[in-house]
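Student: task: produce atomic coordinates for the following.
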Amino acid sequence: MKIQNPVLPGFNSDPSIIRVDETYYIATSTFEWFPGVRIHTSKDLVHWNLVAHPLSSVSLLDMRGNPASGGIWAPDLSYADGKFWLVYTDTKLTDGSFKDMTNYLTTATDITGPWSEPIRLNGVGFDASLFHDDDGRKYLIQQTWDHREYKHPFDGLTLTEYDVKAERLLPETARTVYRGTEVKLVEGPHIYKINGYYYIFAAQGGTVYTHEEVVARSKTLDALSFETQPGEVFLTNFDTPFNYIQKQGHGGLVATPSGEWYYASLCGRPWHHPNESLTDPRGWCTLGRETSIQKVEWDEAGWPHIVGGHGGTTEVEAPKDAIFTEAPENHSQYNTFDGSKLDSNFNTLRVPFDAKMGNINDEVPGHLRLYGQGSLENPFDLSLVARRWQAFNFNAETKVKFKPTSYQAMAGLTNYYNDKQYSWIFITWNEINGAVIEVAQNNRGNYTSFLKDEAIKIPEGTDYVWFRTKVRKQTYTYEYSFDGQTYLEIPVVLDAAILSDDYVNQTMGGFFTGAFVGLAAVDYSGYRTPADFDEFRYEELPDDSVKDFFAPGLR
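Tutor: Next comes the predicted model:
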């Protein structure tokens, strides 16, 4: 078998990978999307299944009011003493001099839970991970934030001992163990003990195209005792601009039962507009930061290297002892809302789906009812249910019943990155035609209605309206139908780059998620006009366009 990167496509970043017996687990970041943390499992490192969202209650995670790209940063999953340990950060600020955050710890004897009530650890810095030493002691290592404008904000990696019995950190033991290199921005640390050495694997260079992973080691955990691996950096795509996989760095190391080594990393897959250089801009990653896996070998001096070079490869040899894992061939999804729970691929923003937001198969059988709340820019009260883009080419559609009596009420299908970057096709009302269809986009906070007074009148007596979006890598469009058979395209072609990390990074400090597609209802008048969605379909299409942007052999 071959590992085909990325193994977790579409917004699955900051992977923390472990193995328990024959099973591998990867935990990834979810930022402001709820529930918090995604955990996938595999026994072959090739095929992966989503099995858990550990932070599925407000007692474990309350992100109401969090900014875009706040929330869950870089969870750390480990296994020791017969249970899983999950450390996670809830970040409350993303822009500015401060990064107010809290690190928590929760445990479970089964990966699917239940997970214990969280233990509050500290707010020293993000990307915290727990190291279980072979003498039974435990340590938290983390990025350290410095708000002072005359200092670099990334103040090295702090190690602090954790008292298991007291369920708290021992701040008097805190010390800086590693400051990274002159690349700066050292973060995402994990410690491993191998052949008598403590190894720190840490990210540097920022989670953009200059991203990299550096390795350092020491015989002790003393302050500033770690030396950086000599020679070339462990993993980076900074100097491999033609590789299909880019941005590799932040991640974790794992050994197979037979002693092979692999490294799971975040990555990105940029595309370009036809008139753009392949190297500047490096590209637009509309699928967000994904997860790749590279094979690792060790040299005689005990230092690790990526097989095939520090830029990694798209195709990687699977472990010799891999156990084939059944998994879906793609991530297509179809929902008729006949059950009582949301599909596990669906997410909400900041808070769980509850009666305030709506209900499933309750008031209207076979429907998802969403009550109109705040606008799509509201970080507190929002009725939005969405799923990740996980392919460059896909169609998504829905069937909705909505009876607005005000332009302040809207409901429909959205492609969404964050509160400043989204678009949608929706039913609303205007003074000319009553119930109408409109398409609008928010680009860097500038809201544009494309149809305006030419909004499409919904014929009298129409019960349902069907909406569809067609995403085709660089661009996407919206369509509507009044019978579910004949679709008419709105003559507005939108630039998908606007829904990418790279575009958002040009103006905002929070740019860590990826594009979503989903269902939304707004009624900022406060009257909670309901929208009833009868179905949702997300259908991935083959990606035949990679060859248009990458030279042969680099796919």
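
Student: going by C-alpha atoms from here, please, whenever you check contacts or count neighbours.
Tutor: Noted.

Student: residue 11: what's it in contact with?
Tutor: By Cα atoms under 8 Å, 6 or more residues apart in numbering, the contact set of residue 11 is 287-290, 388-390, 513-515.

Student: 7 Å instead?
Tutor: 287-290, 388, 513-514 (Cα atoms under 7 Å, 6 or more residues apart in numbering).

Student: out of those, who's the most crowded?
Tutor: Neighbour counts for these peak at residue 289, which has 32 neighbours (criterion: other Cα atoms under 10 Å).

Student: where does residue 165 land in three-state SS?
Tutor: coil (DSSP: H, G, I helix; E, B strand; the rest coil).

Student: show me where the stretch 451-555 of the chain has its helices.
Tutor: Counting by DSSP state H, counting those that start in this stretch, the stretch 451-555 of the chain has helices at residues 501-504.

Student: and residue 203, what helix or strand is that in?
Tutor: Using DSSP states H and E, the secondary-structure element containing residue 203 is strand 197-204.

Student: in that strand, what's buried?
Tutor: By neighbour count on 16 or more other Cα atoms under 10 Å, the buried set for strand 197-204 is 198-204.

Student: make a markdown table out of these and add distance to residue 319.
Tutor: A markdown table is the format used below for those (distance: Cα to Cα, whole Å):
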| residue | distance to residue 319 |
| --- | --- |
| 198 | 25 |
| 199 | 23 |
| 200 | 24 |
| 201 | 22 |
| 202 | 24 |
| 203 | 25 |
| 204 | 28 |
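
Student: let me know the closest of the residues you listed to residue 354.
Tutor: residue 203 (37.3 Å; Cα to Cα).

Student: pull the contacting residues for that closest one.
Tutor: 186-189, 212-214, 249-250.

Student: what's the distance between it and residue 50?
Tutor: Per Cα to Cα, to the nearest Å, residue 203 is found 25 Å from residue 50.

Student: just residue 256 next, same as before
Tutor: From residue 256 to residue 50 the distance is 21 Å (Cα to Cα).

Student: one more sequence to fold, the one below, so I can look at both together:
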Amino acid sequence: MPQVRNPILPGFNADPSIVRVGDDYYIATSTFEWYPGVQIHHSNDLANWELVTRPLNRKSQLDMRGNPDSCGVWAPCLTYDGKKFWLVYTDVKRKDGSFKDTPNYIVTAPSIEGPWSDPIYVNSSGFDPSLFHDDDGRKWFVNMLQDHRRRPRSFAGIRLQEWDPKVGKLVGPVKTIFYGTELDLVEGPHLYKRNGWYYLLTAEGGTAYEHACTLARSRDIWGPYETHPQKYIITSKDAPLAALQRAGHGDIVDTPDGKSYIVHLAGRPTTQFRRCVLGRETAIQEGYWGDDDWFYVKNGPVPSLYIDLPASRDDTKYWAEQRYTFDSGNGLHKDFQWLRTPEPERIFTIEDGKLQLIGRESIGSWFEQSLVARRQTHFSYDAETVVDFSPTDERHFAGLTAYYCRYNFYYLTVTAHSNGQRELLIMSSEASWPEGRLKFPLVEPVQIPNEGKVRLALTIRGKQLQFYYALEEEELKKIGPVYDASILSDECGGHQAHGSFTGAFVGMACSDINGTELRARFDYFIYRPAHHESDRYEV
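Tutor: Sure, this is the predicted structure:
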């Protein structure tokens, strides 16, 4: 069988949930505060994947305005009951401190492309919901249970209750069926049934370097559940030199020919600080069912960088330059997302072959900011755009940003001095949690003519980020110092340990904090992958 290098979904694609329908495989992953919600990729061979839909794409399904960084859509679970697809998800409204506000919802669709229904509210007792379709036709809802009285963490086990689709609500008794192991922080539950056993796969140890997949089983869905002989079927917690770190939060799938695989999240840290600029990615491992009716990961529990799959992977598109143009007939390219708002018409339009960003709140706002970006999926790359923007003071700024969250970004802006003179200014916010302040002193601004388009670019080579600019008909030239690109990572995302969950993006932004809706027009956007000697674990 061909060997494929992990991850199969590079870049920010966390908390994978996989389902097979006939010969088709689908993986749903978390999107947190990025809109539209939930990414669903499709494959026929487990090696080559294509983004096919983001189902939570209208206000009635998802409105994340005001959600803090790394809140929003957590750990979706995608299943199929023979008639339709079911997607359950949490829209987290608060996560830090003693309390977590975690409403859970269900949407359904006759096909993966939709139409996806409006959501039905389920509960708010915890996050990471999952739906299990038993062979007797009953449906069961599980989620982690939170208890704000617990110290230091509020994780209180896995809660089970029956879901009645006829009445659209949970019914009958409710019980905590699994409390996890001593690794603690049990979450991410998935239920399966095989040979009369109910299997419960969970994630434990948090989302950082102690993460793991734990498997347990019972003859009765209500328990008691005994843990796997290995306890943790996937983990890198005891293998600090493994290529795939932070391994955990998985889901099992069987192939038509009887093989078994598990998809799971993982991170590929770089630099001596072990920073995952690509966030938590989706990897896959081959597994098998032993004579003892337990699932084992081949060569596990440490995940393998290379895996045998039914097909080889075509990486041509992965390494190709992506030049994005803006056509109102085609809409925004599917690689792009924006933050939180279900009303994108308030932050951007596509007119006359240009992406027009409508100046809204400051970069990093949790409510309404005009930022359109795509995932960083390579350790090294170039990005470029051309902007037409006529600011009149320092509260107007638009340009090119390498962005993780409100606490962590680099931003090359076209702005103006208070006297109206247009200038280029670099703004950065380097791991400044909890203040989220700009780093001072700012780099000295560069005056430019008050009219005319400006070409903006950046290069990232490993941990080094360099900005460039050019006026019309000129060649690109450097502006500002070399910055540390590795801080655009989960480990520097502005939160305490286990608190930042996304990944680096690069894109275009526009702010008008005068409130006059000044607009910036972008001609195109280029993302060009690059090979670099420091990229040890590049796909």
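
Student: rewinding a little: neighbour count: residue 256 and residue 50 of structure 1, which is higher?
Tutor: Between residue 256 of structure 1 and residue 50, residue 256 has the larger neighbour count (other Cα under 10 Å), namely 22 against 17.

Student: so who does the aligned residue in structure 1 for residue 109 of structure 2 touch?
Tutor: Following TM-score structural alignment, the counterpart assigned to residue 109 of structure 2 within structure 1 is residue 108. Contact analysis of residue 108 of structure 1 by Cα under 7 Å, 6+ apart lists 83-85, 114-116.

Student: over to residue 323 of structure 2?
Tutor: When contacts are counted by Cα under 7 Å, 6+ apart, residue 323 of structure 2 touches 525-527.

Student: thinking again about what came up before, residues in structure 2 aligned with the strand holding residue 203 of structure 1?
Tutor: So strand 197-204 of structure 1 sits over residues 197-204 in structure 2, by TM-score structural alignment.

Student: after superposition, how close is that stretch to structure 1?
Tutor: Its aligned residues in structure 1 lie a mean 0.5 Å from stretch 197-204 of structure 2 after superposition (mean Cα distance after the TM-score superposition for structure 1).

Student: and the buried residues of strand 197-204 of structure 1, which two are furthest apart?
Tutor: It's 198 and 204 that sit farthest apart of the buried residues of strand 197-204 of structure 1, by Cα to Cα, at 19.0 Å.

Student: which SS class is residue 318 of structure 2?
Tutor: Under three-state DSSP, residue 318 of structure 2 falls in the helix class.

Student: ranges for the strands of the stretch 401-550 of structure 1?
Tutor: 409-418, 421-430, 434-443, 446-449, 456-457, 465-472, 475-481, 488-489, 494-495, 516-523, 530-540 (DSSP state E, counting those that start in this stretch).

Student: so can I have CSV of these showing mean neighbour count?
Tutor: Shown next, in CSV, are these (neighbours: other Cα atoms under 10 Å):
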stretch, mean neighbour count
strand 409-418, 28
strand 421-430, 24
strand 434-443, 21
strand 446-449, 12
strand 456-457, 18
strand 465-472, 22
strand 475-481, 20
strand 488-489, 14
strand 494-495, 15
strand 516-523, 26
strand 530-540, 22
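
Student: out of these, which gets nearest to residue 142 of structure 1?
Tutor: Comparing those by their distance to residue 142 of structure 1 (Cα to Cα), the top pick is strand 409-418, with 27.1 Å.

Student: closest to residue 169 of structure 1 among the contacts of residue 203 of structure 1?
Tutor: Closest to residue 169 of structure 1, out of all of the contacts of residue 203 of structure 1 and judged by Cα to Cα, is residue 189, at 17.5 Å.

Student: count of neighbours near the nearest residue to residue 44 of structure 1 once chain neighbours are set aside?
Tutor: The shortest distance from residue 44 of structure 1 to any non-neighbouring residue, by Cα to Cα, 6 or more residues apart in numbering, is to residue 322 (4.3 Å). Using other Cα under 10 Å, residue 322 of structure 1 has 18 neighbouring residues.

Student: so residue 322 of structure 1 belongs to a helix, correct?
Tutor: No. In this structure, residue 322 of structure 1 is coil, not part of a helix, as judged by three-state DSSP.

Student: residue 27 of structure 1 versus that one, what's the distance?
Tutor: 20 Å.

Student: same check, this time on residue 104 of structure 1
Tutor: Counting by Cα to Cα, the gap between residue 104 of structure 1 and residue 27 of structure 1 amounts to 15 Å.

Student: what do you get for residue 390 of structure 1?
Tutor: As judged by Cα to Cα, residue 390 of structure 1 and residue 27 of structure 1 stand 17 Å apart.

Student: ok, the two, which is more surrounded?
Tutor: Higher neighbour count among residue 390 of structure 1 and residue 27: residue 27, with 27 against 24, using other Cα under 10 Å.

Student: so the residue lying closest to the more buried one once chain neighbours are set aside is in which element?
Tutor: Nearest residue to residue 27 of structure 1 in three dimensions, chain neighbours excluded: residue 39, at 4.5 Å (Cα to Cα, 6+ apart). Assigned by DSSP H and E, residue 39 of structure 1 belongs to strand 38-42.

Student: after that strand comes which helix or strand?
Tutor: Scanning forward in sequence from strand 38-42 of structure 1 by DSSP H and E, the next helix or strand is strand 49-52.

Student: matching residues in structure 2 for that following strand?
Tutor: Going by TM-score structural alignment: strand 49-52 of structure 1 matches residues 50-53.

Student: how about stretch 294-308 of structure 1?
Tutor: Aligned by TM-score structural alignment, stretch 294-308 of structure 1 corresponds to residues 285-299 of structure 2.

Student: buried set for that stretch?
Tutor: Quick answer for stretch 285-299 of structure 2 (16+ other Cα under 10 Å): 285-288, 294-298.

Student: repeat that for stretch 489-500 of structure 1.
Tutor: Within stretch 489-500 of structure 1, the residues that qualify as buried are 490, 496-500, counting by 16+ other Cα under 10 Å.

Student: give me the residues contacting that stretch.
Tutor: Contact with stretch 489-500 of structure 1 is made by 284-286, 288, 417, 421-422, 473-480, 503, 514-515, as judged by Cα under 7 Å, 6+ apart.

Student: residue contacts, residue 462 of structure 2?
Tutor: Neighbouring residues of residue 462 of structure 2 by Cα under 7 Å, 6+ apart: 379-380, 532, 534-535.

Student: overlap between these and structure 1?
Tutor: For these, the contacts that are reproduced in structure 1, applying both residues aligned by TM-score structural alignment, their matches' Cα atoms under 7 Å, are 379-380.
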